[in-house]
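Enquirer: Got a predicted model here, sequence first, then my questions.
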Amino acid sequence: MVDDIPFPLPTQPVRLVDRFRFFMRSLNMSYRTEQAYVHWLLRYIRFHDRRHPDSMGVVELEAFLSHLAVDLNSAINTQRTALNALMFFYNKFLNKNIEGLAPVRATKHRRVPVVFSHDEAVRIIQRLEQPYKLAVQLMYGAGLRLNECLALRVKDVDFSGNQLIVRAGKGGKDRRTVLPQALIGDLRQQIIIVQKLHELDTVEGFGEVYMPNRLSEKYPEQARSLTWQFLFPSANRSVDPRSDVIRRHHLYDGTLQRKVKDALREAKIFKHASCHTFRHSFATQLLVAGYDIRTVQELLGHSDVKTTEIYTHVLNKGGLGVRSPLDAF
């Protein structure tokens, strides 16, 4: 699966959506942001019976955003993302200044993230086989998002600096996070596996890997180097439908998600959890250990410390740290 690779656009795009995508790429915005913004633009257009956005304005925007809150009962973050996407489209792309929006606001629900205890995390990890086990260990041990973990390249594992480099994480930002010392042996072994697989691909006339931001055009030899290969390569080569190039991409995220769901069931852990729960658990474990919240914020890549502060509500204190009367007996 190559759904995280931007598909090519016409040199001179004509369709509105293609022109919008072209504009975002000219600003080096992340592909996930591009996908989200196009998604909300299309939903907005369809909601108004496919009218051209240039013929609409404040009234139509308020109607759509209110529809999300009132009719669909969308979460506040969903409505906020839609608002950001449409404001960017109007104010930046169309250069049509939109002000004074007053839609019905989505209700703010403060949800405490689900986390694993260390024992639960270990029990799940023990039920996974490689390379899925190592990928989950990195999510838990380094606070990686699922897509950040699968997008790691060989060059992103910095053994000498004891750090992992996360490239183009959420918001298109790079960051550094901790390299778990307990995983160094397994990581070195994984790189050996990647190297042997890459050598096989090269011998058979392949070996080229996808490189972002058209870097393969600027550095064509790097696309066939070991350093740029994915740390968690797919078991099979596949045809990139956007370019017809046969490559070995990284593991499919849906496969890893299913592996984790199976391990949860086998471990008899009945929490509404997913791969992302390991990242939540990483943050919580660091705060329990006494690390400064600003340090945790930096490792997680949060732009606002308020996002990180939600983990202070799930520290191992039970019901607000209160001792139940039953425990006195």
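Expert: Ah, there it is.
Enquirer: From here on, just use CA atoms for contacts and neighbour counts.
Expert: Fine.
Enquirer: what's the closest non-adjacent residue to the residue most central in space within the chain?
Expert: Closest to where the C-alpha atoms of the chain average out (C-alpha atoms, centre = their mean) is Asn147, at 4.4 Å. Nearest residue to Asn147, sequence neighbours excluded (C-alpha to C-alpha, 6 or more residues apart in numbering): Asp253, at 7.2 Å.
Enquirer: got another, please set it beside the one above:
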Amino acid sequence: MVLRNYSDHTIKAYSSLISRFLRQWDNEQIENLSTNQINDYIYELVTDNNYSRSFQNQMINAIKLYYRVMYGRLSEDLEAPRPKKERKLPIVLSREEINSIINVISNKKQRVIIMLIYATGVRLGEVIQIKLGDIDIDRKLIFIRGGKGKKDRIVPLSDKLYQNLRGYISMYKPEEYLFEGNGDSHYSARSVQQILKRALIKAGIKKNASVHSLRHSCATHMLESGTDLRLVQEILGHTSIKTTEIYTHISTRNILNVQSPLDSLDF
């Protein structure tokens, strides 16, 4: 998986799933398991534990990779049925809610982390990997290195974010990573999640929002402000425009202009 340039997260997840799968069978059985046996294993695991669609897909991908690498079996020989794709709209915070979240965070570093995620739409795993050298002050850009799919991209550095970043850097004086944690490493993903969790409670926001909701909110608010869909796709680092199009379904730019038939009644 390392040679195939899989991310550390994917390697860890696949390794865990494959180990779990192998523990269910004798060594002599594994090579000659039929597709039906594998499908039955996945079905029982998912239904007994009520696992999500994404977990099921990840399990199928991990098992297929194992058989392709270890035994040369083609993917077509292990055609497990994929779960039906869910159509869930992402959770989006309003501008007022974002403002409240930022205002209740008193710690400068924590405040700037949340601001940066919302301002640029970067993923949680990306924001903690940003280094000082990735910030181009003159061009007002931030380089995102090795994002999802191992792809680099640039995101804009807004004036307000720049001013807050400059104040943060002057105060904390990070040396390598923009947001440093304990020791020589970067800030942890868990710590960022806790920042938002506490801020949501303090701001009295009841939505089941996560750090990724800041990314969803960034994309939605950019579209509502008139930013071109293709540009939003580039900023978010989406491979397919179809992924970005989900935000057109939750943008209020057009839907709020629709007149309800109730408003035309005279009562």
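Expert: Received it, and whenever you're ready, just let me know what you need. Computed from a prediction, not measured in an experiment: that's the story for all the values here.
Enquirer: Give me the TM-score for these two chains.
Expert: After superposition, the two chains reach a TM-score of 0.87 (TM-score structural alignment, normalised by the length of structure 2), with 263 aligned residues with a C-alpha RMSD of 2.5 Å.
Enquirer: Near the aligned partner of the residue nearest to Asn147 of structure 1 in structure 2, how many other residues are there?
Expert: Mapped onto structure 2 by TM-score structural alignment, Asp253 of structure 1 lines up with Ala189. Neighbour count for Ala189 of structure 2, taken as other C-alpha atoms under 10 Å: 15.
Enquirer: For the lengthiest helix in structure 2, give me every contacting residue.
Expert: In structure 2, assigned by DSSP state H, the helix with the most residues is helix 53-71. The contact list for helix 53-71 of structure 2 (C-alpha atoms under 8 Å, 6 or more residues apart in numbering) reads 14-15, 17-18, 21, 31, 42, 46, 73-75, 78, 80, 82-86.
Enquirer: please redo it, this time with the cut-off set to 10 Å
Expert: Contact with helix 53-71 of structure 2 is made by 1, 10-11, 13-22, 30-32, 38-39, 42-43, 45-46, 52, 72-86, as judged by C-alpha atoms under 10 Å, 6 or more residues apart in numbering.
Enquirer: What remains of these if I keep only buried residues?
Expert: Among these, the ones that count as buried by 16 or more other C-alpha atoms under 10 Å are 14, 17-18, 21, 38-39, 42, 46, 78, 80.
Enquirer: Now render those as JSON lines, adding distance to Leu214 of structure 2 and secondary structure.
Expert: Shown next, in JSON lines, are these (distance: C-alpha to C-alpha, whole Å; DSSP: H, G, I helix; E, B strand; the rest coil):
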{"residue": "Tyr14", "distance to Leu214 of structure 2": "27", "secondary structure": "helix"}
{"residue": "Leu17", "distance to Leu214 of structure 2": "30", "secondary structure": "helix"}
{"residue": "Ile18", "distance to Leu214 of structure 2": "33", "secondary structure": "helix"}
{"residue": "Phe21", "distance to Leu214 of structure 2": "35", "secondary structure": "helix"}
{"residue": "Ile38", "distance to Leu214 of structure 2": "38", "secondary structure": "helix"}
{"residue": "Asn39", "distance to Leu214 of structure 2": "37", "secondary structure": "helix"}
{"residue": "Ile42", "distance to Leu214 of structure 2": "33", "secondary structure": "helix"}
{"residue": "Val46", "distance to Leu214 of structure 2": "30", "secondary structure": "helix"}
{"residue": "Leu78", "distance to Leu214 of structure 2": "38", "secondary structure": "helix"}
{"residue": "Ala80", "distance to Leu214 of structure 2": "35", "secondary structure": "coil"}
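Enquirer: residues in contact with Phe20 of structure 1?
Expert: Phe20 of structure 1 sits next to 13-14, 26, 34, 37-38, 41, 89, 93-94 when contact means C-alpha under 10 Å, 6+ apart.
Enquirer: change it to 6 Å
Expert: Counting by C-alpha atoms under 6 Å, 6 or more residues apart in numbering, Phe20 of structure 1 touches no other residue.
Enquirer: Surely it forms part of a helix?
Expert: Yes: the assignment for Phe20 of structure 1 is a helix, going by DSSP: H, G, I helix; E, B strand; the rest coil.
Enquirer: Just the helices from structure 1, written as ranges.
Expert: With helices called from DSSP H, structure 1 shows them at 16-26, 31-47, 58-70, 76-87, 118-125, 132-142, 146-150, 184-203, 215-218, 253-266, 276-288, 293-300, 305-309.
Enquirer: How far off centre is the fourth one?
Expert: Pointing back at helix 76-87 of structure 1 there. Centre-to-centre, helix 76-87 of structure 1 and its host chain are 18 Å apart (C-alpha atoms, centre = their mean, to the nearest Å).
Enquirer: how far away is Asp18 of structure 1 from Val38 of structure 1?
Expert: Distance, Asp18 of structure 1 to Val38 of structure 1, by C-alpha to C-alpha, to the nearest Å: 9 Å.
Enquirer: Fine by me, thanks again.
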